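# Provided below for reference: sequence and predicted model.
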Amino acid sequence: MSVVTRREAGADVCAQVRDGAWDGARAGVRAVVHVVVGAVGGAGASTLAALLARELALAGGRVALVDLDHGAGGIEVLLGIEDVPGARWSDLLQVRGTVAVEDLAGLLPRWRGVEVLSGDRSGAPPGTQALDAVWDALVRGCAAVVVDLPGHCPVLPTVVQRLCGPRSEVVLLTGQDVLGVAGALTVRPALGDGAVRLVLRRRSRARVSPSEAADLLDLPLGTLLPTDRQLADGVDRGFGPVPGRWSRLGRAVRRLAEGPGPGPGRAHRARG
């Protein structure tokens, strides 16, 4: 495997998919894949992706967290691992072909038992050949892979289709309010007919009930995420988002990790 640092990235993956440059669906996906998509800005999709990956890692097995939100400065900032040695997307831009699973072992920085493949402040996204090669190695070598994917990608349906296989699901996160549900209704058609679960960021004095939101979106409700004011303090201090495992937020993430998820026949609730 060739690793070249800080090289010209080329076009963003979304643009390359739109232009038809991303070829070759991956076969033999082995990891369970969770693609976390934020329907609206500020919903906390990156935080949820990190917490879900950490919860899955606590269950044992190799878990990777993949940052595909290349305009956000890197999920490493949220996790407080900017100075931890290891490869970022900008270091893997020239990777091509088939990558052996063992080539990635020990290459990525770790956060609380999770291998993290993050963007960085250079903002360099991977080209599609690099993304294809690295993604294939991760899903062959990990028990679970969690992806932070922005909902504003203009070709979201194609990206979701490329990332997801038979053991995959999309977690659609939005706020428990009118604007949040409206944003989710806009994003929902792009997520396809595979396994999709709804997660709501709980709002105080919400006028939209969880059941109403689930019915409008025709999706099963994975969980409600309460606000945990300690998270921001942990991030500011460089520890990353770490709620107490038995806090309300910790229990909500655990329910999401343990609940019905990826697998054959886990399609969204059938319409009418």
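Ah, there it is.
# Could you use CA atoms for every contact and neighbour count after this?
OK.
# Grab the nearest non-local neighbour of residue 208.
residue 177 (5.6 Å; Cα to Cα, 6 or more residues apart in numbering).
# That neighbour contacts residue 200, correct?
No - under the criterion of Cα atoms under 8 Å, residue 177 makes no contact with residue 200, lying 9.0 Å away.
# Among those two, which residue is more densely surrounded?
Remark: of residue 177 and residue 200, residue 200 carries more neighbours, 24 against 21, as counted by other Cα atoms under 10 Å.
# Assumed the more buried one was part of a strand.
Yes - using DSSP: H, G, I helix; E, B strand; the rest coil, the assignment for residue 200 is a strand.
# how close does it get to residue 188?
According to Cα to Cα, to the nearest Å, residue 200 stands 14 Å off from residue 188.
# what about versus this one:
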Amino acid sequence: MLCLPPRGGSNDPTSGHHRRRRPARRSGARRRGRRLPARRRPRTRPRPPLLVARADRGGRRRPGRRRGRLRAAGQAEGLPGHQAGRRSRQLAAMRRRGRPGRRRVARGELRLVEEFADALEPSPRAGVVVGVVGGNGGAGASLLSACLALAASRRKLRTLLVDADPLGGGIDVLLGQEEAKGARWADFVSREGRVSSAALQAALPAFGELTVLAFHRGEVEAIPPGAMRSVLEAGRRGFDLVVVDLPRHVDAAAAEALSRASSTLLLVTADVRGVLAAAQVLGEIRRHTGAVGMVLRPGVLEESVVAASLDLPCAGHLADQPRLAAALNKGDLTLIDRRSVLGHFCATLLTDLMAA
């Protein structure tokens, strides 16, 4: 940084009648004035020196307070000097148009904010996030998600069930709680940043130890990745288990959930068409996570053939549940107790997931 002394102007003590001129020594030489003693200088406020920063070398205008803040924003983004100046002008134009630009916060400041927020939250937990996705339509991913969450709540584990499939029938309908009061995804799509786990649990519909986040009926708005990230991070801090019912088509929100899941279960029907469809879904899933296990539904193919075709370990066999259609139409999954086929399978699978 260079500091140039003041020169010229109405307040300069060496300008006007205060400057004594004398002939130049040679042609083209610059005329210089003799500086007056301090006791003979007029009592005027001198002009402050001109500061020239590296990004403004050659400029004549002093940066004001707002310009300094904008320049700091450009340098906080890691831009070189000339690009920092350009970014500052862009942010200044945004302010003039009434759209204030966001100042990027340093990672250290974000970490400090998170540490303070963690200290304020009561008894933070380290929850397990599990994703469930169907290999083909009607494989039963939503049913397995709901039953797995119910099995965890019966063990007195604080559980969060997240419906991430906007085109599904609604995870709350499976539980018979579509009329329950509480927040839905439409109340979280505009949220970014940190969400308190206590506030999340208080806002959502809860049934004992089970808390559910589903969609509203009617027109559905896509889930932004930032909203999914905030919900899952709050769920990890405030719950023992987070079960996410994922869509077969991996959108941005599903990709965010897959990247944060401890394990992902892929339901595969043991027939030719089911295996081929599951292979297509698996290719999309593996772009975002590597912790994928297979849950096999009954079919004509053997487990070894399906496992070799998909190159996946088998997490268990999900057999058909008697009188399941009647229970689903009533919206009452409590009929499926621990002694049922589905209840016993979910209890065994839950033990393996929590141990891992």
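Perfect, I can see it now. The structure presented is a predicted model; accordingly, all values stated were derived computationally and were not measured.
# List the TM-score for the superposed pair.
Overlay of the two chains. TM-score (TM-score structural alignment, normalised by the length of the first structure): 0.76; 233 aligned residues with a Cα RMSD of 2.7 Å.
# that older thread, now check the second structure for the residue matching the residue nearest to residue 208 of the first structure.
Alignment note (TM-score structural alignment): residue 177 of the first structure maps to residue 271 of the second structure.
# so how far is residue 203 of the second structure from its match?
42 Å.
# likewise residue 110 of the second structure?
25 Å.
# do the same with residue 231 of the second structure
12 Å.
# Between those two, tell me which one has more neighbours.
Neighbours of residue 231 of the second structure and residue 203, each counted by other Cα under 10 Å, are more numerous for residue 231; the result is 26 against 16.
# Find me the equivalent region of the helix or strand that contains the more buried one in the first structure.
Using DSSP states H and E, residue 231 of the second structure falls within helix 225-238. Aligned by TM-score structural alignment, helix 225-238 of the second structure corresponds to residues 128-141 of the first structure.
# List of residues touching the matching stretch?
Defining contact as Cα atoms under 8 Å, 6 or more residues apart in numbering, one finds that stretch 128-141 of the first structure is touched by 13, 16, 21-22, 26, 28-33, 62, 64, 92-102, 104, 145.
# Would you mind listing the buried residues in that stretch?
Of the residues in stretch 128-141 of the first structure, those buried by neighbour count under the rule 16 or more other Cα atoms under 10 Å are 128-141.
# Stretch 188-197 of the first structure now?
188, 190, 191, 192, 194, 195, 196, 197.
# okay, among the residues you listed, which ones form the most distant pair?
190 and 197 (13.7 Å; Cα to Cα).
# All the helices of the stretch 251-356 of the second structure, in order from the start?
252-260, 272-285, 303-310, 324-330, 341-355 (DSSP state H, counting those that start in this stretch).
# Deepest-packed of those helices, please.
helix 252-260 (a mean of 21; mean count of other Cα atoms under 10 Å).
# Packing partners of that helix?
strand 128-134, helix 225-238 (3 or more Cα pairs under 8 Å, 6 or more residues apart in numbering; DSSP states H and E).
# Let's have those in JSON lines, adding distance to residue 256 of the second structure.
Below are these laid out as JSON lines (distance: least, Cα to Cα, whole Å):
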{"stretch": "strand 128-134", "distance to residue 256 of the second structure": "11"}
{"stretch": "helix 225-238", "distance to residue 256 of the second structure": "6"}
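# Looking at those, which is nearest to residue 277 of the second structure?
When those are compared (using Cα to Cα), the closest one is strand 128-134, at 9.5 Å.
# List the buried residues for the next helix or strand after that closest one?
Toward the C-terminal end, the helix or strand that comes next after strand 128-134 of the second structure (DSSP H and E) is helix 141-154. Under the neighbour-count criterion of 16+ other Cα under 10 Å, helix 141-154 of the second structure has 141-154 buried.
# Which pair of these spans the longest distance?
Counting by Cα to Cα, the most remote pair of the buried residues of helix 141-154 of the second structure is 141 and 154, 20.0 Å apart.
# so where in the first structure does the host helix or strand of residue 66 of the second structure end up aligned?
Assigned by DSSP H and E, residue 66 of the second structure belongs to helix 65-76. Per the alignment by TM-score structural alignment, helix 65-76 of the second structure matches no residues in the first structure.
# which strands and helices sit next to that helix?
Helix 65-76 of the second structure packs on helix 81-96, going by 3+ Cα pairs under 8 Å, 6+ apart.
# Next, the angle helix 225-238 makes with the helix or strand following the helix it packs on.
Next in sequence after helix 81-96 of the second structure, counting helices and strands by DSSP H and E, comes helix 107-120. Per axes from the mean of the first three to the mean of the last three Cα atoms, to 10 degrees, the angle that helix 107-120 of the second structure makes with helix 225-238 is 40 degrees.
# So which elements touch helix 107-120 of the second structure?
Against helix 107-120 of the second structure (3+ Cα pairs under 8 Å, 6+ apart) you get no helix or strand.
# how about that helix: buried residues?
For helix 107-120 of the second structure, it's none, nothing buried (16+ other Cα under 10 Å).
# ok, now stretch 115-122 of the first structure?
115, 116, 117, 118, 119, 120, 121.
# Need the counterpart of the first one in the second structure.
The reference is to residue 115 of the first structure. In the second structure, residue 115 of the first structure lands on residue 211 (TM-score structural alignment).
# With adjacent residues omitted, what lies nearest to that match?
Using Cα to Cα, 6+ apart, the closest residue to residue 211 of the second structure is residue 160 (4.8 Å).
# Now do the one you found: how many residues are near it, please.
There are 31 residues near residue 160 of the second structure, going by other Cα under 10 Å.
# How about residue 66 of the first structure?
24.
# secondary structure class for it?
Residue 66 of the first structure - assigned by three-state DSSP - is strand.
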